[in-house]
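Dropping the sequence and predicted coords here.
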Amino acid sequence: MSFKFESLLIWQKAMDLGEVVNSMTLKFPDREKFNLSSQMSRAADSVALNISEGSIGQSGPEYRKFMGYAIRSLAETVTCLYKADRREYITKSEFSAVYDASFNLMNMMTAFKNKIK
């Protein structure tokens, strides 16, 4: 038995992204604990949370709305990623890996949202 959203590749990738971002933010300076670390982790987690919330018994327009929230949360995550890079909290390799995963997920989520009727 499983929920419908568990079979969605976008949800699975969003879950993975949330874990990678969480691990990354644990290495930020202590002064960022309630600032960028928290914001970035919450934004990344919000992607999967909105995908799942929108999939449960929602009509097309309502589901599209939640996918819009998920897309905006991913954009927020990427902006936080840039902040972490500029502040030199992460390596260029970490930036590239998360950026590429985010870019691919954004394309998948946008295509998925556009197919919801």
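Received the coordinates, thanks.

For the rest of this, base every contact and every neighbour count on C-alpha atoms.
Fine.

What helices and strands are in contact with the longest helix anywhere in the chain?
Secondary structure of the chain per DSSP state H: the longest helix is helix 60-86. Applying 3 or more C-alpha pairs under 8 Å, 6 or more residues apart in numbering; DSSP states H and E, one finds that helix 60-86 makes contact with helix 36-55, helix 92-115.

In a markdown table: those, plus mean neighbour count and distance to residue 73.
Formatted as a markdown table, the helices and strands packed on helix 60-86 follow (neighbours: other C-alpha atoms under 10 Å; distance: least, C-alpha to C-alpha, whole Å):
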| stretch | mean neighbour count | distance to residue 73 |
| --- | --- | --- |
| helix 36-55 | 22 | 5 |
| helix 92-115 | 15 | 10 |
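
Structure two is appended below for comparative analysis:
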Amino acid sequence: MRSPINCADQLRRSSKAICANLAEGFAKQPHSKAEFARFISMAMGSCSEVETWISYASDLEYISKTQLDRWQQFYSHIYGMLVNLRAALK
């Protein structure tokens, strides 16, 4: 079983990966919009990973139901923004 510390670490890493992928993809945008779209897709994958870790933390009772709902809503909103950003590149 994972400890709360490991779960928190995975949450931090996957949430940071969202920003890192957007930054790296944006830097490549002048050369290739397709490459930027690929990095947005990777950010979407990281966002989905965050949602998985949030559910896992809730299942193990590391976070409350209220916190779960709040974070799920927040990351669903971020995921939707990433979908819209990727669509805007086409």
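Alright, I've got the coordinates. Keep in mind that what you see is a predicted model, and the values were worked out from it rather than measured.

which ones are touching the alignment partner in the second structure of residue 50 of the first structure?
In the second structure, the residue matched to residue 50 of the first structure (TM-score structural alignment) is residue 21. Residue 21 of the second structure is in contact with 39, 40, 42, 43, counting by C-alpha atoms under 8 Å, 6 or more residues apart in numbering.

Compare these and tell me which has the most neighbours.
residue 43 (27 neighbours; other C-alpha atoms under 10 Å).

what's the closest non-adjacent residue to the counterpart of that residue in the first structure?
Taking TM-score structural alignment, residue 43 of the second structure has residue 70 as its aligned residue in the first structure. With C-alpha to C-alpha, 6 or more residues apart in numbering as the criterion, residue 70 of the first structure has its nearest non-adjacent residue at 4.4 Å, and that residue is residue 47.

Could you double-check that the one you found lies in contact with residue 14?
Yes. Residue 47 of the first structure is within contact range of residue 14, at 6.1 Å (criterion: C-alpha atoms under 8 Å).

coming back round to it: of all the residues in the longest helix of the first structure, which ones are buried?
63-78, 80-81, 84-85 (16 or more other C-alpha atoms under 10 Å).
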